[in-house]
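A.B. asks: no sequence on hand, only this structure:
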């Protein structure tokens, strides 16, 4: 049994299913290592059968009446579960949101460079947030910022769709682009 660091009350570490002596019900429904039903048996008899085979008695359905236990190699079972989780994690794709910031007075060369970055992000499968940042009195010319966003939208329409249309928030104006699935 484990204790808290400061020595107070004990706590139970839950490392998965109950197994062997941790199963404290009088009777369990037993499934052997080959998948055959052995029926409802007293827990100590089921534990003896598992030990004879050199395996563990693992509770697989604790809410059932009586609980269902399976005779298996618990270490191997946990290893396989861990492998399945890793495989599932490999297959999932994480979509990131990349942000590219413009100013209303962004020069043509800088604009083209940032546009290349946007196209690269979208072709990699990431979403792209295009932001126009207004400083000082530039806020009066929101139409210039909107023109930049519309130009970006036109020049990326072959690979992106607008997920969130241009909208203004304080000193910024932004829109969200997401890649078109092929």
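C.D. replies: In hand now; what should we look at? Keep in mind the model is a prediction, meaning the values are calculated, not measured.

A.B. asks: drop to CA atoms for contacts and neighbour counts, all remaining ones
C.D. replies: Will do.

A.B. asks: select the longest strand from this structure.
C.D. replies: As assigned by DSSP state E, the longest strand anywhere in the chain is strand 160-169.

A.B. asks: chain center to that one: distance?
C.D. replies: When distances are taken as Cα atoms, centre = their mean, to the nearest Å, strand 160-169 is centred 26 Å away from the chain's centroid.

A.B. asks: over to stretch 153-165?
C.D. replies: Worked out by Cα atoms, centre = their mean, stretch 153-165 lies 27 Å from the chain centre.

A.B. asks: A further structure is provided below for comparison with the first:
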């Protein structure tokens, strides 16, 4: 809120140079802002009493937008990549999948490893859990198991994330 929009009975006012001007009515604070040819901006509406500052509103909005843009730039999105395996996978194929997962993890992504069961393979689910355990063991130096192997429908999944 700025200028006339501030309807509070009392506000704590901070001057243009950053000095505390004390607690006064919103009208008095607005008059002080007009005399300085600046705006009265409510910067802490939840405080008791609310804190208002005498500043140039356009400049204030520009600074806030710049800070927000800077924060967004530093933010990193983590993607979840999926590696699909089957219960009767050969060791060379497993190594290829492990190398693909290693590449994803070193890039900073999480890896969802899913072991898909089809038809008769559903009868031997417990015998296949060791494949996911071996997968996690092979990547143990760079990754940790974020979500342990668990059955979800016809597939067993686990999630690996980069070690901190």
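C.D. replies: Nice, I can see it. Quantities reported herein were computed from a predicted structural model and do not represent experimental measurements.

A.B. asks: on that earlier part again, the longest strand of the first structure: average distance to aligned residues in the second structure?
C.D. replies: Strand 160-169 of the first structure: mean distance to aligned residues in the second structure after superposition is 2.5 Å, counting by mean Cα distance after the TM-score superposition for the first structure.

A.B. asks: how near is the residue lying farthest from the centre of the second structure to residue 15 of the second structure?
C.D. replies: Largest separation from the mean C-alpha position in the second structure: residue 35, at 43.3 Å (Cα atoms, centre = their mean). To residue 15 of the second structure, residue 35 of the second structure is 12 Å away according to Cα to Cα, to the nearest Å.

A.B. asks: what's the burial count for the counterpart of residue 89 of the second structure in the first structure?
C.D. replies: Aligning on TM-score structural alignment places residue 89 of the second structure opposite residue 106 in the first structure. Other residues lying near residue 106 of the first structure total 15 when counted by other Cα atoms under 10 Å.

A.B. asks: and what of residue 41 of the first structure?
C.D. replies: Using other Cα under 10 Å, residue 41 of the first structure is surrounded by 15 other residues.

A.B. asks: okay, buried residues for the longest strand of the first structure please.
C.D. replies: 160-162, 166 (16 or more other Cα atoms under 10 Å).

A.B. asks: now stretch 45-53 of the first structure
C.D. replies: For stretch 45-53 of the first structure, the buried set under the neighbour-count rule, 16+ other Cα under 10 Å, comprises 46-47, 49-50.

A.B. asks: map residue 157 of the first structure onto the second structure.
C.D. replies: Superposed on the second structure with TM-score structural alignment, residue 157 of the first structure falls opposite residue 140.

A.B. asks: which parts of the first structure are helices?
C.D. replies: Applying DSSP state H to the first structure gives helices spanning 43-52, 74-91, 108-123, 142-155.

A.B. asks: could those be laid out in CSV, adding distance to residue 67 of the first structure?
C.D. replies: CSV is the format used below for the helices of the first structure (distance: least, Cα to Cα, whole Å):
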stretch, distance to residue 67 of the first structure
helix 43-52, 10
helix 74-91, 17
helix 108-123, 52
helix 142-155, 60
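
A.B. asks: residue 26 of the first structure is nearest to which of these?
C.D. replies: Taking Cα to Cα, helix 43-52 is the member of these nearest to residue 26 of the first structure, at 5.7 Å.

A.B. asks: packing partners of that closest one?
C.D. replies: If contacts are counted by 3 or more Cα pairs under 8 Å, 6 or more residues apart in numbering; DSSP states H and E, helix 43-52 of the first structure sits against strand 27-31, strand 56-61.
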